[in-house]
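> How does the following fold in three dimensions:
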Amino acid sequence: MKLLEKLKSVSACVVLCLATAAAPAHEFDVLVFSKTAGFRHGSIGAGIAAIQDLAAANDFGVTATEDASQFTLANLGTYDAVIFLNTTGNILDAAQKAAFEQYIQAGGGFVGIHSASDTEYSWPWYAGLIGAYFRGHPPGTPNADVLVLDRAHPSTSFLPRRWNRTDEWYNFRTNPRGDVHVLGVVDEDSYSGGTMGQDHPIMWCHDYDGGRAWYTAMGHTSGSYSEPQFRQHILEGIKWAAGDTAGDCGATVNENFEKVVLDTNVFNPIALDVADDGKVYFIERGGSLKIYDPVIGSTLPAGGLSVFTGGEDGLIGVALDPDFATNAWIYLMYSPAGAVAKQHVSRFTLSGSTLDTASEVVLLEIPTQREQCCHSGGALLFDPDGNLFIATGDNTNPFESGGAAPIDERPGRGPWDAQKSASNTDDLRGKILKIKPEADGSYTIPAGNLFPADGSAGRPEIYIMGVRNPFRIAVDPMTGWLYWGEVGPDAANDSAVRGPRGYDEVNQARLPGNFGWPYITADNQPYNDYDFATSTGGAPFDPAAPVNDSPNNTGATSLPPAQPAWIWYHSGVNSDWPEMGEDTARTIMAGPVYQYAPGRSFPPYFDQTLFVYEWSRNYIKEVKLDDTGAVLDIVDVVPELELNRPIDMKFGPDGAMYIIEWGSGFGGNNPDARIVKVRYNKGNSLPVAIAGGAPTSGATPLVVQFTGSDSFDPDGGAVSYAWDFDLDGSVDSTAADPLRTYTVAGNYTAQLRVTDDLGESTTANVPISAGNFAPTVSFTEPVENGFFDWGDQMNYAFQVDDVEDGSTGDGSISCDDVTVDLVLGHDSHGHTLTQTNGCAGSYAPASDHDPDANVYFAIEALYTDQGAPGVNPVQGVGTRIVQPKCKQAQYFDAAQGVSVALTQDSVGG
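Below you'll find the predicted structure:
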């Protein structure tokens, strides 16, 4: 179809002429333009001939020219696409540029081949069209690998994942990713002279200013145009640009994604699952189950469990049964309150929107230790066959092992010895378990686990052993392969005494296996058999035949061979996997493997893509696999999302990505924690509803000043406001920042609905506690951001005050009702070392921390008040952070006038 009828801005004469043009003789027509005002490629003739051959075989018309006078609106309107074939320099005058811009704005197509990016450097509009300008290239035409990332777009769908070919490999002035959809990159490790690093786009496309643009940087040599795959590549690019074939060209364009906030009124949200009807079931570590209902745009409390929350325990895992829509079964992993140290994996039944705690069936009981923190794991996930994967941490204190392997075999040091758990074949901790839940509440052992079902060689539930803290896991529904993120230890450098530095890992398991912890890390780098009693290093462990001879081991001594990590990276610059970034902090998690289907939000480009995400570094990356299942490439996913410590991620049935953001506080209880949804949207952006209120608790009559004026339309349009102050479905105010007086005590949800000028809307909620003040926690010691030495006894004291309940100062609030977490802070997160009760105490943070690590100490006090008649209890939290006296200077919050010099100080760098 020609563009003639779309060119509305031309003169009446031109419109008349275009309206009487002859009917097309071909499916579509293209104009090939090869004018040069700089270097001239000898391959231009071969390129024109190839396009003419393709046209003859595929029934489209071709006009080849170097006459810029053909760039008039009337003439361009007779073509469905314009091809810049190896153009260079400034080739159009001002009028011709204006005509070309109007042509694209009317829906025209553009194809750029090779040096089309070496053209019109002073034309900003063309810069956007082409995507990136040529900077230079290495000498000659070396052989290199093109990594084909998009197997859905017609111009790349037929290509091998690793496309090896000879060409002139352009470096660009900027990386166009984020502004264009990258179809493929050139692997700079496969040739010399690349300057763009690990992400070197070489072909891309995008919707631009009303039209379509497709570009390939290849096509320097005449021989390229006789290669069948390259010819098909440019043919399909031409057909897409001309509108003859469909194909999404927005999957790596940042502006096509939007983050929608679902709920901000959450308290330590830790994990989620999404039902077929779009409801989001999420848990809070303190024991609550909640349900976000997209129909009403609000969250419903569904009940909860009484849990132990010391260390990293609590309510930590959730999964909906594969047949949840009919049986209403939900699986929870939690640490039961009480004196017995254990975790339960239990099945419950939901009665409507309420958790029926009496329906509990305990599938699996996992003995633990609660003397010391850390690493509770908690991920639950069903595979397509109905098998349940259960991720458990090594339940070991890592903070007195110098940031290396915690293998302390001294008497009484079991909590510091991961050999009791991760490398113990008779223990369920430090594992990924695989069981088949049965309808009667029992489970069976699926075929293919690591040990026989009779338990003769180890616990038959074990699928993966030798893991430290596999906090998040994923299963590929097509292959059944298991993925997980392994959060590693803290050592910043290799040690001749203890072994390798700390690494985080992303692992892929196609079969069951032992992944080596605590003897092995990364690509099977062995730790040394360190003797904690004498502080001496022994021989390195053998990855091929690891031996567990710890006195804390209750299982086999000889273990299966250690499997190397799939992806591994340490703090700072990485030579092995530079794609993972250079930050000092790291907390990797494996997200889902996306399955595309028509109507699902994320586009087909992401089909069979593994997503991984970083809690500390606040990013999401896509991991593309080659045809063998090995890593093809790792690239950022929408870095503009501004994540705030993502801690769980799932795709819903709608194809949108659902994420829990833990929030900015290191230990939890963060006011900026929230549940969000990321969706792919190339059309009208949803407005962003931002609601607040002050005060949100207090005596009646409670006068609340609500604020909604910070809400906005990302597209720049006007928004309207509708407030429902009690969630009864009626509009109570259309002001942006209204006042409301609550005269009756109770808990309310005030909902703001913001609507844009196209009728799209989103909501935000503000919880109100009328008739009950929130308690406050005030520390008297230690001094905020004071200093201490590791091993020193540190005192702490605070007072809790609550209008309704009284104060710990006069004893009307019992200090026994106040929970105190003593926390080792590490980078941007914390590990609860111990949990106690009281308003004062002392603690000696242990030594033997890696001196290069960013660690500190914190005391966190929490009090939940008694509520008031008709009003639910409210929690109050106070935190005090103190820093070690010796700390690496690079961990500053801000600096001024700092200079760097080399020293002989062993910890000075």
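> Going by C-alpha atoms from here, please, whenever you check contacts or count neighbours.
Noted.
> which residues in this protein form helices?
12-19, 44-58, 73-76, 94-105, 124-130, 228-241, 324-327 (DSSP state H).
> Please produce TSV containing those helices, extended by distance to Glu661.
TSV is the format used below for the helices of the chain (distance: least, CA to CA, whole Å):
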stretch	distance to Glu661
helix 12-19	55
helix 44-58	51
helix 73-76	50
helix 94-105	39
helix 124-130	34
helix 228-241	38
helix 324-327	25
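> wait, which of the ones you listed is closest to Phe257?
helix 124-130 (19.2 Å; CA to CA).
> Now do that closest one: everything it contacts.
Glu101, Gly112, Ala116, Ser117, Glu120, Tyr121, Tyr133, Tyr208, Ala213, Tyr215 (CA atoms under 8 Å, 6 or more residues apart in numbering).
> quick check, nearest of these to Val146?
Distances from Val146 to these, taken by CA to CA, are shortest for Tyr215, at 14.6 Å.
> related to what we said a few turns ago, so of the contacts of helix 124-130, which ones are in strands?
When DSSP state E defines the strands, the subset of these inside them is Gly112, Tyr208, Ala213, Tyr215.
> Tabulate the contacts of helix 124-130 (CSV), appending neighbour count and distance to Thr819.
Formatted as CSV, the contacts of helix 124-130 follow (neighbours: other CA atoms under 10 Å; distance: CA to CA, whole Å):
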residue, neighbour count, distance to Thr819
Glu101, 19, 66
Gly112, 28, 65
Ala116, 25, 66
Ser117, 28, 63
Glu120, 20, 67
Tyr121, 16, 64
Tyr133, 23, 60
Tyr208, 22, 57
Ala213, 30, 60
Tyr215, 29, 61
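> Could you also give me the structure for this second sequence? I'd like to compare it with the first:
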Amino acid sequence: MPVTAMAADPAYKVLVFSKTAGFRHDAIPAGITALRELGTANNFTVDATEDAAAFTTANLAGYRAVVFLMTTGDVLNAAQQTAMESYMAAGGGYVGVHAAADTEYDWPYYGGLVGAYFSSHPAIQQVTVRVEDAVHPSTAHLPRAWVRTDELYNYRTNPRSTAHVLATLDESTYSGGTMGADHPIAWCKPYQGGRTWYTGLGHTAASYTEPNFRAHLLGGVRYAAGVVAADCGTVTQPPATGTVEAESFTSQFGVQVVDKAPAHGGRAVGYIDNGDWLGFSSVASAGATGFSARVASAGAGGTIEVRAGSATGTLLGSVPVTPTGGWETFQTVTTTLAGTGTGPLFLKFTGGAGSLFDIDDFTVTRGSTPPTPTPTPTPTPTPPTGAVLLSSGRPVTASSTENAGFPPSAVVDGNAGTRWSSAFADPQWISVDLGSTKSVTRVRLQWEAAYGRAYRIETSTNNTTWTAASSTTASDGGTDDITIPATNARYVRVYGTQRATAYGYSLWELEVYGS
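Presented below is the predicted three-dimensional model:
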């Protein structure tokens, strides 16, 4: 499966190194074959070896890039390490693939080279990869939400503070992630005179036959070899808004993870008593200006305290949780935060005796537009009892579509990995036909990263005359769960008037509820 040749690239050589001193991946031969095929199609020659004797200053000088292909353990001696350091200082390029992060733990230079060391991984499963850099040659070809199956690494540290993050894992789309809302999986950076590029993907042999992954790998090789320019010197910032599954905590006291069908992902954190807490080592408190949480309570309720650094650290803000009407009835509570925290985010729970509430997920907002605090003591409105999903599988039309890969029908297919995306202009709309007139009471929007800042929810009985049921000019993306007065309508549409990004309007799901 060759990738189209880059005619402008000069001929060059790449060293592929796959020595293992620990676990050995059975995909290594497939990786070598893929790199050889990419080289044949793109004007570079691959020399593959597991012999560390190749790491001499003289030999490395003949290569534009060195690929550590699923290496593990201590693979170089002191002299060979020095040769690699000299190679990079002379302008060389490093490519790390998957288990390259499970390599040379006692060589500090290598820790900086690869960017982050491996910590753990769950079982192989499907995931949505969120592409942050749509320009870099290793990610420009990818969909902004790239759905694929792989072994998904957690890392000991988050590389974002020292590297340019290209793509992240969406932990809400799989189980076993431990890094929270900001989980980098591919990154690049200038390093000690050279260039480094790493991807945590590529565990399976099947990966190396996938056109998207092969092009991802090719872009990394071309960048590291210095034959294509790319901005890897800009340290990227975490998303302004990020939703974190509560059960992805990295430390806790007193709580349990519980199965709960109405929760996003089917699980939530429960058995929360006074004094219990959750810690999230990969969720920074710095710059946090807003907080919202999806909660349920049939108990007395209580308070969520948002703290920085530890469960007894600086209090950034708090939000009361009142009874929601049942342990299966989730509502969203919101508050503003001080924005002055340092260190990881902690949630501490306070209240009376017994179980206080369950928490499904929470969203941290950074920047100048925090969410409007939940009124106290008025609880978040609850959709009327008996409301059912009306929009599933119904006909959908839209003002435009970015391309055939993002059809309007994706918003009602129940698949969190498919989406509609509009043209890159304002205004845009998307409308669902419920088939007959219904009593509509709630609309739930699941935005992709390209969300609508300002939009209206409109209803119609004839698809001609529209009435605004709700509007906002300050959406922060993620999930917008909107309760409206009971309205008779056959058609419900989202009418966007201001995009939050340079891209179009992009929705994973548009759910209409009522009776």
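> still on that earlier bit, of all the ones in strands among the contacts of helix 124-130 of structure 1, which two lie farthest apart?
Gly112 and Tyr208 (13.5 Å).
> Now which residue in structure 1 aligns to Thr103 of structure 2?
By TM-score structural alignment, Thr103 of structure 2 lines up with Thr119 in structure 1.
> List the residues that contact its match.
Thr119 of structure 1 neighbours (CA under 8 Å, 6+ apart): Thr87, Thr88, Gly89, Asn90, Ile91, Tyr133.
> Tell me the most packed of these, by neighbour count.
Thr87 (28 neighbours; other CA atoms under 10 Å).
> any idea how far Val186 of structure 1 is from that residue?
Distance from Thr87 of structure 1 to Val186 of structure 1, counting by CA to CA, to the nearest Å: 22 Å.
> Over to Leu272 of structure 1?
Distance from Leu272 of structure 1 to Val186 of structure 1, counting by CA to CA: 37 Å.
> One more: Ile432 of structure 1?
36 Å.
> which residues in structure 2 does stretch 68-82 of structure 1 match up with?
With TM-score structural alignment as the criterion, stretch 68-82 of structure 1 aligns to 52-66.
> typo on my end, stretch 346-356 of structure 1
Going by TM-score structural alignment: stretch 346-356 of structure 1 matches no residues.
> Span of that stretch from start to end?
12 Å.
> Show me which residues of it are buried.
Residues of stretch 346-356 of structure 1 classed as buried by neighbour count (16 or more other CA atoms under 10 Å): Ser346, Arg347, Phe348, Thr349, Leu350, Thr354, Leu355.
> Contacts only, for the fourth one.
The contact partners of Thr349 of structure 1, taken as CA under 8 Å, 6+ apart, are Asn327, Ala328, Trp329, Ile330, Leu355, Asp356, Thr357, Ser359, Glu360.
> Of these, which belong to strands?
Those of the contacts of Thr349 of structure 1 lying in strands (DSSP E): Trp329, Ile330, Leu355, Asp356, Thr357, Ser359, Glu360.
> aligned partner of Gly211 of structure 1 in structure 2?
Using TM-score structural alignment as the criterion, Gly211 of structure 1 maps onto Gly194 of structure 2.
> cool, and Val882 of structure 1?
That one, Val882 of structure 1, aligns with nothing by TM-score structural alignment.
> Surely Val882 of structure 1 touches Phe857?
Yes: using CA atoms under 8 Å, Val882 of structure 1 is in contact with Phe857, at 5.4 Å.
> Between these two, which is the more surrounded one?
Phe857 (23 against 18).
> can I assume the more buried one is in contact with Leu824?
Yes: between Phe857 of structure 1 and Leu824 a contact is recorded at 4.8 Å, counting by CA under 8 Å.
> on that earlier part again, nearest to Asn507 of structure 1 among the buried residues of stretch 346-356 of structure 1?
Ser346 (26.8 Å).
> Contacts only, for that closest one.
Tyr331, Leu332, Met333, Glu360, Val361, Val362, Leu363, Leu364.
> what about the closest residue to it other than its chain neighbours, distance to Pro437 of structure 1?
Nearest-residue entry for Ser346 of structure 1: Val362, 4.2 Å, with adjacent residues in sequence omitted and distances by CA to CA, 6 or more residues apart in numbering. Relative to Pro437 of structure 1, Val362 of structure 1 is positioned 11 Å away (CA to CA).
> Comparing those two, which shows the higher neighbour count?
Pro437 (19 against 16).
> Pretty sure Cys232 of structure 2 sits against Gly194.
No: judged on CA under 8 Å, Cys232 of structure 2 makes no contact with Gly194 at a distance of 11.4 Å.
> residues near the aligned partner of His121 of structure 2 in structure 1, how many?
By TM-score structural alignment, His121 of structure 2 lines up with His137 in structure 1. Neighbour count of His137 of structure 1, defined by other CA under 10 Å: 15.
> JSON lines for the contacts of helix 124-130 of structure 1, including distance to Trp169 of structure 1?
JSON lines is the format used below for those (distance: CA to CA, whole Å):
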{"residue": "Glu101", "distance to Trp169 of structure 1": "29"}
{"residue": "Gly112", "distance to Trp169 of structure 1": "15"}
{"residue": "Ala116", "distance to Trp169 of structure 1": "14"}
{"residue": "Ser117", "distance to Trp169 of structure 1": "12"}
{"residue": "Glu120", "distance to Trp169 of structure 1": "20"}
{"residue": "Tyr121", "distance to Trp169 of structure 1": "19"}
{"residue": "Tyr133", "distance to Trp169 of structure 1": "13"}
{"residue": "Tyr208", "distance to Trp169 of structure 1": "25"}
{"residue": "Ala213", "distance to Trp169 of structure 1": "20"}
{"residue": "Tyr215", "distance to Trp169 of structure 1": "14"}
